[in-house]
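> Would you be able to build a 3D model of this:
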Amino acid sequence: MDLSIAAILAQDGVTTGAVYALLALALVLVFSVTRVIFIPQGEFVSYGALTLAALQANKLPPTTLLLMALGAACFVTQALGLLRRPGRTQGMIRHVALLAGRYLIFPLAVYLVNVRLSAQPMPMLAQVALTLLIVVPMGPFIYRLAYEPIAQGSTLLLLIVAVAVHFAMVGLGLWMFGAEGSRTTPFSDATFTVGALTMAGQSVWVVLTTLALIVALYIYFDRSISGKALRATAVNRLGARLVGIGTAQAGRLAFTLAAALGALSGVLVAPLTTIYYDSGFLIGLKGFVGAIIGGLVSYPLAAAGSLLVGLLESYSSFWASAYKEVIVFTVIIPVLLWRSLASPHVEEDED
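Okay, the predicted model is just below:
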């Protein structure tokens, strides 16, 4: 391996590591706020990439139908919950109307917009915005249906539900998009030359977008009221509830941000590799390795760990391509051993 090959592999590693970093940040956010190890995080990558591919092919994305189905299920469950509560009829009617607007009218409006726009060419920015408009609301919808009713359950129960949601989303992905993969148009066809190294414009887009999102998340958590509420919920759920922070609202917001990061990761990675209905699972697992390096609590360590995973994967593909996945996932073993020996063991009931 000469210096030029090492530089090319480093570029690929940084690019893929940036995508893994976004997923690792989403996993840390969801776990710290809700105690959910969000295994389906990778499915938002696949949904985002394949939805964008459908829009670029001038087809109606099937995810619009899934969004309407999830919204209808949320409306039914929430409306039934209201009917069981005693209260004034006028307030109940107003609440049902708000639920209908959020879970029925909004998904229907997204569907109609896609019916109107998907058949005609659109600029790239409009395609990405429409993709996020379809995929991102699925995050809080899934939280409403699968996790909010058992928010106080044990971590094991939440993990089992996460596995079930993952398999359901993979099956729905196969039904919606089929077994054939898709690759989208790059954001930029430009190339940049630095010495002997040539960088693709799409790789630059990935790295710059990741850096911008990390800065935006830092400002959001440090300066905004809702961001501080999420931080408080992550530190102490009971204490946050005692000072008036709604943990259910914090959970929905965490899932919204996680879905946005996952869908945007799919949009960024789709021009670089062919994405299939189940590709997101492996990508999400590598983000999970980065999150584990950060202990599922530290955002900077999770981002650094994801960058390490990307570089390790890139160089492993050159030296031992048949074992690159084994090498990447083996990294998690010494990290878990070290954390198990260095961290005090606390029973879940004592949290």
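> Only C-alpha atoms from now on, for both contacts and neighbour counts.
Fine.
> Of all the residues in the host helix or strand of F31, which ones are buried?
Using DSSP states H and E, F31 sits in helix 3-34. Residues of helix 3-34 classed as buried by neighbour count (16 or more other C-alpha atoms under 10 Å): 8-34.
> Who are the packing partners of it?
Counting contacts by 3 or more C-alpha pairs under 8 Å, 6 or more residues apart in numbering; DSSP states H and E, helix 3-34 packs against helix 41-56, strand 197-200, helix 201-223, helix 225-235, helix 247-269, helix 279-293, helix 299-319.
> I have a second one here; can you model it like the first so I can compare?
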Amino acid sequence: MNTTIMLFLIQDGITNGAIYALLGLALVLVFAVTRVILIPQGEFVTYGALTYASLSSGQMPGTAKLAVAMGAAAFAFDLFVARRALHPRRIARAFAVDIVLPCIVLALTLSLAGRHPPASLSITLSLAIVAMIGLFLYRLAFQPLAHTSVLVLLIASVGCHLTLQGLGLLFFGAEGQRGPAIADTALTMGPLRFTGQSLAVYAITVAFIAALWLFFGLSLYGKALRATAVNRLGARLVGIRTTLSGQIAFLLASVIGALSGILIVPITTLYYDTGFLIGLKGFIAAIIGGLVSYPLTAIAALMVGVVEAFSSFYASNFKEVIVFTLIVPVLLLRSLAAPSVEEEKD
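Here you go, the predicted structure:
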């Protein structure tokens, strides 16, 4: 292997690692705030990618109808919870978020069916659809279980993954899809050629990480999420609504997943079940970061991407095996170094 091939592999690894970094940060965020190991993160990737590809080709994505159905179920759940004390303002707010907003997005999606909308509009609608699915998923599947053990939450997460994956097959079929590139420009630096899509991956990843840093450091909701991640009981005692923190965490995770899928789908063909494998690689980075460290997770994601690229060159048949083997020594070292502690009780 010469220097040129090595540079190509590093470039490919960094591009993939940037995507894994976004997914790893989303997994760390959700686990820190809600204690949920978000296995359906891969489905957010798939839904975002295939919804964008369907809208760009003039097709009607079934995810828009799923958002409406989940919103109606979430509204019924809110009514049941508040049945003993119905506050008109709270009910009106829930109706606007659960019913009106998904119906508006569905109407816009229906109006674009059969056309070829601009990429910016397709991206915006795709992010909105998947964001609502992520929000309603937390309210329906995880919010009622918020005070249970991590094992129960993990079982619920597996169930959500299987359900969303089956719905993905129903909505998009077994055939793969690709979407249009976000940017058509290209940049050449020596032997390396950076396409517009790869440049978009780098720019959006850096911008999103910077935005998250500013959100957690400067905004009131970001500080509330940090407080909930540090001590859920203490956050409730000072008046922070941990349910709202969980909703925001899932909302951010679904947007990150959908954005990752939109960045990937112009580069490679995605199928209804492809997101699960991509999400697992982000999970490896999150595990290396201990499910608590955002900088370490981002660095680990880049390492996972580079290892995957070199594995594809030297042993393509064992690429996935080599990548997933990275988690074994990390888990071994953490199990030996971590003291035995009981799970936190809410």
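> And the TM-score between these chains?
For this chain pair, the superposition-based TM-score is 0.98 by TM-score structural alignment, normalised by the length of the second structure; 346 aligned residues with a C-alpha RMSD of 1.2 Å.
> Give me the angle between the helix holding F31 of the first structure and helix 279-293.
Here helix 3-34 of the first structure runs at an angle of 80 degrees relative to helix 279-293 (axes from the mean of the first three to the mean of the last three C-alpha atoms, to 10 degrees).
> still on that earlier bit, ranking the helices and strands packed on helix 3-34 of the first structure by burial, who's on top?
Counting by mean count of other C-alpha atoms under 10 Å, helix 41-56 has the highest mean neighbour count of these, with a mean of 29.
> in the next helix or strand after it, what's buried?
Next helix or strand after helix 41-56 of the first structure toward the C-terminus (DSSP H and E): helix 63-83. Using 16+ other C-alpha under 10 Å as the test for burial, helix 63-83 of the first structure gives 63-75, 78-79.
> Stretch 101-117 of the second structure too?
101-103, 105-106, 109-110, 112-113.
> quick one on the thing from earlier: superposed on the second structure, what's the mean shift for the helix holding F31 of the first structure?
Here the mean offset of helix 3-34 of the first structure against the second structure after fitting is 0.4 Å, by mean C-alpha distance after the TM-score superposition for the first structure.
> what does that helix correspond to over in the second structure?
The aligned range for helix 3-34 of the first structure in the second structure is 3-34, by TM-score structural alignment.
> And the residue nearest the centre of the first structure?
Nearest to the mean C-alpha position of the first structure, counting by C-alpha atoms, centre = their mean, stands G262 at 2.8 Å.
> how far out from the middle of the chain is the helix holding F31 of the first structure?
13 Å (C-alpha atoms, centre = their mean, to the nearest Å).
> And stretch 90-101 of the second structure, by the same measure?
That offset, for stretch 90-101 of the second structure, works out to 24 Å (C-alpha atoms, centre = their mean).
> which residues are contacting that stretch?
Stretch 90-101 of the second structure has contacts (C-alpha atoms under 8 Å, 6 or more residues apart in numbering) with 68, 71-72, 74-75, 78-79.
> A164 of the first structure -> the second structure?
Matched to the second structure by TM-score structural alignment, A164 of the first structure sits across from G159.
> what's the distance between its match and A249 of the second structure?
Here the distance between G159 of the second structure and A249 of the second structure works out to 19 Å (C-alpha to C-alpha, to the nearest Å).
> ok, back up a step: could you export the contacts of stretch 90-101 of the second structure as a markdown table, including distance to I155 of the second structure?
What follows is the contacts of stretch 90-101 of the second structure, written out as a markdown table (distance: C-alpha to C-alpha, whole Å):
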| residue | distance to I155 of the second structure |
| --- | --- |
| V68 | 25 |
| G71 | 23 |
| A72 | 24 |
| A74 | 21 |
| F75 | 24 |
| D78 | 23 |
| L79 | 26 |
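> closest to G173 of the second structure among the residues you listed?
Comparing the contacts of stretch 90-101 of the second structure against G173 of the second structure with C-alpha to C-alpha picks out V68 as the nearest, at 20.4 Å.
> Chain neighbours aside, what residue packs nearest to the closest one?
P102 (5.1 Å; C-alpha to C-alpha, 6 or more residues apart in numbering).
> so that neighbour sits in a helix?
Yes. According to DSSP: H, G, I helix; E, B strand; the rest coil, P102 of the second structure belongs to a helix.
> What residue in the first structure is paired with it?
Looks like P102 of the second structure aligns to P107 there (TM-score structural alignment).
> just L244 of the second structure next, same as before
So L244 of the second structure corresponds to Q249, using TM-score structural alignment.
> One more: R115 of the second structure?
By TM-score structural alignment, R115 of the second structure lines up with Q120.
> how much space is there between that match and L67 of the first structure?
Note on Q120 of the first structure: its distance to L67 of the first structure, by C-alpha to C-alpha, is 22 Å.
> Please apply the same query to R223 of the first structure.
Distance from R223 of the first structure to L67 of the first structure, by C-alpha to C-alpha: 32 Å.
> what's the answer for F192 of the first structure, then?
Relative to L67 of the first structure, and taking C-alpha to C-alpha, F192 of the first structure is found at 39 Å.
> I figured L55 of the second structure hits P118, correct?
No. Using C-alpha atoms under 8 Å, L55 of the second structure makes no contact with P118, being 9.4 Å away.
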